[in-house]
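Asks: I'd like to go over a predicted model; first the sequence, then the structure.
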Amino acid sequence: MATPPAEQLKRVLKPVHLWAIAVGLVISGEYFGWNFGWDVAGTIGMLIATVVITVMYITFIFSYTELTTAIPHAGGAFAYGYRAMGPFGGLIAGYATLIDFLFASPAIAISLGSYLHFLYPEIPVMHSALVFNAAFLLLNGFGVKESAAFSVFITILAVAELVLYLGIVSPHFKMSNYMSNPMPFGWGGVFAALPFAIWFYLAIEGVAMVAEEVKDPRKDIPKGYISALATLVALALGVMIVTGGITDWRKLSTLDYPLPEAIGIVLGKASGLTKIFASIGLFGLIASLHGTILASSRQVFAMARSGYLPKGLDIVNHRFKTPHWALVVAGAVSFIAIYIGTHTKNGTSQILVLSVLGAVVMYIMCMVSLFILRKKEPRLPRPFKAPVYPWFPGIALLITIVSLFAIMWFNFTVSIIFFAGLLLISIIFILMGKHKVALTDEMMATPDL
């Protein structure tokens, strides 16, 4: 029997730690990925999409935190979906979360490889992406965990670099560049840009999983999230707007390394400051890669422990206390995605969209679960309640549903892959009779890793 969560976890985290964890998980989104939105929407189209998605994340995060504090579980959305809607609810939410984190990791790894290739052109992107991915899989396998202090340090470093970047390039900003053909695809482009706007904030929900380790959840979680969102919004808008005005934005709209390229345009690629910027930029991407690999392996572990994935994946290494087979599976998916992404036109953006599609479905399942549990279990202890209920979760649900249909409309092939995978898993689920099996307390227990 697993040790109850209250005996496993220590309440040591303060708002500054929550800020660091949240920004650290997301910071890679400011370094790459968002620029693909320019390719489908232009500068103003992407700006509008980002404002809409910012509202969605503000309302979603505060609603999601209610679920996290009420039902602490390593499976996250999987546990909420199961509690609210039964086996199929858990299956859909768990599958979506897996896709979210499993494909965020290779997208970040490819960007890391691209940054390194920018510094040293003789190093192929795919090779370095695979090495980065393998290195952090090994670190996780050996039980290496980021301390809160290290999270603060590396996040401050990454934020400081973006501030430095803004300081260097902003004097070269020209409104004429930014407003050049600002919405080439009209309002349709705004909808097409939604997944790339989501990439600005994707994975911030991961910090809610440490709610049981926060000193004062009612006060500290809002402080941590508000400060993190304020930081990310300021950086997202600053980086996106300033970068769009230093040159013809079309030159940067399809690159995996837009910021080094932009600063190279301003200072010259041979400049020492350009190389220093690209080098420091690796730390921001590394922080996010470490977090997404950790999250994806724990999600595989939690679903296997609950019987939704093969049981062997829930084995914990006796020496290092890590789910090594779950890490192997997560790593295998990443390696395949990295190979495909680096050998396919627009490969990185397609992997990114697949990850975002998983996130959006997961967000929908969480908000639906919140509404159901408010009716189904009104006496469920809720250390933190969603503010302005039902408006916050309602707004988040509405925007995520619109985002889902927009992603499906503009990314038909990726959507077919996502839902075909869900259909296949559902058929296997039914054939194995899993939909008739009620999970025990032990199967749903928070794992002691």
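Replies: That came through fine.
Asks: When you work out contacts or count neighbours from here on, use the C-alpha atoms and nothing else.
Replies: Noted.
Asks: just checking, what packs against the host helix or strand of L116?
Replies: Element membership of L116, judged by DSSP states H and E, is helix 87-119. Counting by 3 or more CA pairs under 8 Å, 6 or more residues apart in numbering; DSSP states H and E, the packing neighbours recorded for helix 87-119 are helix 77-85, helix 125-141, helix 272-305, helix 324-342, helix 347-376, helix 412-431.
Asks: Could you tell me which other helices and strands the third one packs against?
Replies: Identification of packing neighbours for helix 272-305 by 3+ CA pairs under 8 Å, 6+ apart yields helix 15-26, helix 28-31, helix 87-119, helix 125-141, helix 148-169, helix 258-267, helix 324-342.
Asks: okay, these in CSV with mean neighbour count and distance to V233 next?
Replies: Formatted as CSV, the helices and strands packed on helix 272-305 follow (neighbours: other CA atoms under 10 Å; distance: least, CA to CA, whole Å):
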stretch, mean neighbour count, distance to V233
helix 15-26, 26, 11
helix 28-31, 26, 10
helix 87-119, 26, 20
helix 125-141, 20, 28
helix 148-169, 17, 12
helix 258-267, 21, 17
helix 324-342, 20, 28
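Asks: can you tell which of those helices is closest to S279?
Replies: Among the helices and strands packed on helix 272-305, helix 87-119 comes nearest to S279, with 7.6 Å by CA to CA.
Asks: Could you check the angle that closest one makes with helix 412-431?
Replies: 140 degrees (axes from the mean of the first three to the mean of the last three CA atoms, to 10 degrees).
Asks: Assign I246 to helix, strand or coil.
Replies: coil (DSSP: H, G, I helix; E, B strand; the rest coil).
Asks: Next, the contact list for the residue nearest to it when sequence neighbours are not counted, please.
Replies: For I246, ignoring the flanking residues on the chain, the nearest one in space by CA to CA, 6 or more residues apart in numbering is F173 at 4.6 Å. By CA atoms under 8 Å, 6 or more residues apart in numbering, F173 lies in contact with 242-246.
Asks: Pull the number of nearby residues for A234.
Replies: Neighbour count for A234, taken as other CA atoms under 10 Å: 12.
Asks: Please, which helix or strand holds it?
Replies: Using DSSP H and E, A234 falls in helix 217-244.
Asks: putting a second one here so we can go through both:
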Amino acid sequence: MHVWALGVGIVLVGEFMGWNFTIARGGSIGSIIAVWTMAIMYIAIVMMTNEMSSVMPESGGQYTMAKFLLGPLAAFNVGLMAVLEYAMLEAADVVVVGDILKSLNPDLNVLPFIMLSLVFLTWMNYRGVYATLTLNFIITAIAFISVLLLLFSTSFYDPRVTMIKLGQMTNGLPYGYLGVLAAMQFAVWFFLGIEGTAMATTECRSAERSMPLGSILGLLTLLIGATVTWYVCSGLIDADTLGVSPYPLYEAAVATGKLYVVIALFVGTLLSCLASANGCINDASRAWSALSHDGMLPDVFARIHPRYNTPYRSILFLMPISLAFAFTGMLDQIITFSIFSALLIYILTAIMMLRFRKMYPLKTISRGYIAPIHPIPAIITIVLACAALIGMSFTYGVNILLGILFYSLASVWFIKRRYKFINKSDFFNKGIEKWGMPNI
């Protein structure tokens, strides 16, 4: 159950914003096809990360996997991509907080609220106060209760009085199957971060049972929530309006005309965004601190607060970066860079899985969990992640080029300025000590 709560809690905010851009790119039907297709990719990702993390010498998710399987340069890029994935998600969260507050008063200047939200959450993380699994239980419950409340408030089960008008509100597949391809990048938003459950593998009493069960249950929960969210929003809001809304569930609640539903979704949207941003600050700062601790960044960021035991310098350093992106107010652009970074990590994760099985075939080392039907999950991940990137290029080609340029320049900087400080043998010694010499 804790694995389920961790996975669903990380991805909570995807129910409330961002996913609806799939409709603008692929139409109503293209949107739901893209969502179910991306769910297949995430099943594959979860299987791979569960196996690899179950044998890692230390915690840290895909960054740790890259350290021991691909070496310093790949680890640097995976760590940097993770930092920016979470930093951009954090910025997107507070943009939605500002937008939903502005819905109460169109003349409201939202920039102070965006700044206050980030400063407050940064202060909480500086002091060491961050979301626990218990909070994940509570927030997850609130989110799904509010979505179900919205669903049942429409009387969807009674054709005579139902408020759901899919036939009138949806627009089918206006751009054909190319639209499905274009929608795939934003379909990721429903599931982005579920692979983080792999970080709990070493803490489970029975990883063989609890990790795959908790992860798959988490994915099924998210898929059901995604389908219900699509169904309700698509039946209450016309496709053109839904495709550009910054807060689709809240807008669907307003469309019902029922005050208690509007209040519930207003609170649910605010809580989910703030909880997500809080977790993102925690994850991004610790990833940045880990890069510094391993010598990939200047060691100034590795310092831990003597009283609060937090990576306070990393927390403070990353805040203005997220704030700068949030101040642009360009929600789809911010989300795109977060998704772009995540898709690159997924491709590298699949490569790591292929390399891991070649280095240490089954029965050579003990695994807490074994991913079935290898190498199919890795192949599925590479194909679908690349397909999502191709679809992204239809509308956000410049963003992709800028992202590639950024990570390329960062890699050149790392090789010229930091690579000499890396003790490369340390990157592999812990793995060799635990697993023995690899086959290659």
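Replies: Okay, I see it. What you see is a predicted model; the values in this text were computed from it and never measured.
Asks: What does the superposition give as a TM-score?
Replies: The TM-score (TM-score structural alignment, normalised by the length of the second structure) is 0.90; 423 aligned residues with a CA RMSD of 2.2 Å.
Asks: picking that back up, average distance between the helix holding A234 of the first structure and the second structure?
Replies: Mean deviation of helix 217-244 of the first structure relative to the second structure after superposition (mean CA distance after the TM-score superposition for the first structure): 1.1 Å.
Asks: Now check the first structure for the residue matching N125 of the second structure.
Replies: Correspondence of N125 of the second structure to the first structure, assessed by TM-score structural alignment: N140.
Asks: tell me the contacts of that match?
Replies: Neighbouring residues of N140 of the first structure by CA under 8 Å, 6+ apart: 293-294, 322, 327.
Asks: can you count the residues close to the counterpart of K223 of the first structure in the second structure?
Replies: In the second structure, the residue matched to K223 of the first structure (TM-score structural alignment) is L213. Counted with other CA under 10 Å, the neighbours of L213 of the second structure add up to 15.
Asks: how near is L213 of the second structure to N50 of the second structure?
Replies: 11 Å (CA to CA, to the nearest Å).
Asks: and the spatially most central residue of the second structure, helix, strand or coil?
Replies: Nearest to the mean C-alpha position of the second structure, counting by CA atoms, centre = their mean, stands L192 at 2.8 Å. Following three-state DSSP, L192 of the second structure is assigned to coil.
Asks: quick one: the match of N125 of the second structure from H324 of the first structure, how far?
Replies: Counting by CA to CA, the separation of N140 of the first structure from H324 of the first structure is 9 Å.
Asks: now swap in Y257 of the first structure and tell me
Replies: Y257 of the first structure is 32 Å from H324 of the first structure, where distance means CA to CA.
Asks: Please apply the same query to F200 of the first structure.
Replies: 30 Å.
Asks: The second structure: which residue goes with the residue nearest to I246 of the first structure?
Replies: Using TM-score structural alignment, the partner of F173 of the first structure in the second structure is I164.
Asks: Check the secondary structure at that match for me.
Replies: For I164 of the second structure, the assignment made with three-state DSSP gives coil.
Asks: Next, work out how far apart it and V129 of the second structure are.
Replies: Separation of I164 of the second structure from V129 of the second structure (CA to CA): 42 Å.
Asks: quick one, the helix holding L116 of the first structure and helix 272-305 angle?
Replies: Relative orientation of helix 87-119 of the first structure versus helix 272-305 (the same axes, to 10 degrees): 160 degrees.
Asks: how far does helix 87-119 of the first structure sit from the chain's center?
Replies: 7 Å (CA atoms, centre = their mean, to the nearest Å).
Asks: what's the average distance of it to the second structure?
Replies: Here the mean offset of helix 87-119 of the first structure against the second structure after fitting is 1.8 Å, by mean CA distance after the TM-score superposition for the first structure.
Asks: Of the helices and strands packed on helix 272-305 of the first structure, which is nearest V210 of the first structure?
Replies: Counting by CA to CA, V210 of the first structure lies closest to helix 15-26 out of these; the figure is 8.5 Å.
Asks: Show me what the closest one is packed up against.
Replies: Taking 3+ CA pairs under 8 Å, 6+ apart as the contact cut, helix 15-26 of the first structure packs with helix 148-169, helix 217-244, helix 272-305.
Asks: Show me what that helix is in contact with.
Replies: Contacts of helix 15-26 of the first structure (CA under 8 Å, 6+ apart): 148-149, 151-152, 154-156, 200-207, 220-221, 223-225, 227-228, 231-232, 284, 287-289, 291-292.
Asks: how far off helix 148-169 does it point, in degrees?
Replies: Angle of helix 15-26 of the first structure versus helix 148-169, following the same axes, to 10 degrees, is 60 degrees.
Asks: orientation of helix 15-26 of the first structure relative to helix 217-244 in degrees?
Replies: Taking the same axes, to 10 degrees, one finds helix 15-26 of the first structure and helix 217-244 inclined to each other by 40 degrees.
Asks: V55 of the first structure: which element?
Replies: In the assignment (DSSP H and E), V55 of the first structure maps to helix 36-70.
Asks: Next up, the contacts around the corresponding residue of the second structure for L313 of the first structure.
Replies: With TM-score structural alignment as the criterion, the equivalent of L313 of the first structure in the second structure is F301. F301 of the second structure is in contact with 288-289, 292-293, 311, 313-314, counting by CA under 8 Å, 6+ apart.
Asks: at 6 Å what do you get?
Replies: The neighbourhood of F301 of the second structure, defined by CA atoms under 6 Å, 6 or more residues apart in numbering, consists of 289, 292, 313-314.
Asks: ditto for A107 of the first structure
Replies: Contact analysis of A107 of the first structure by CA under 6 Å, 6+ apart lists T348.
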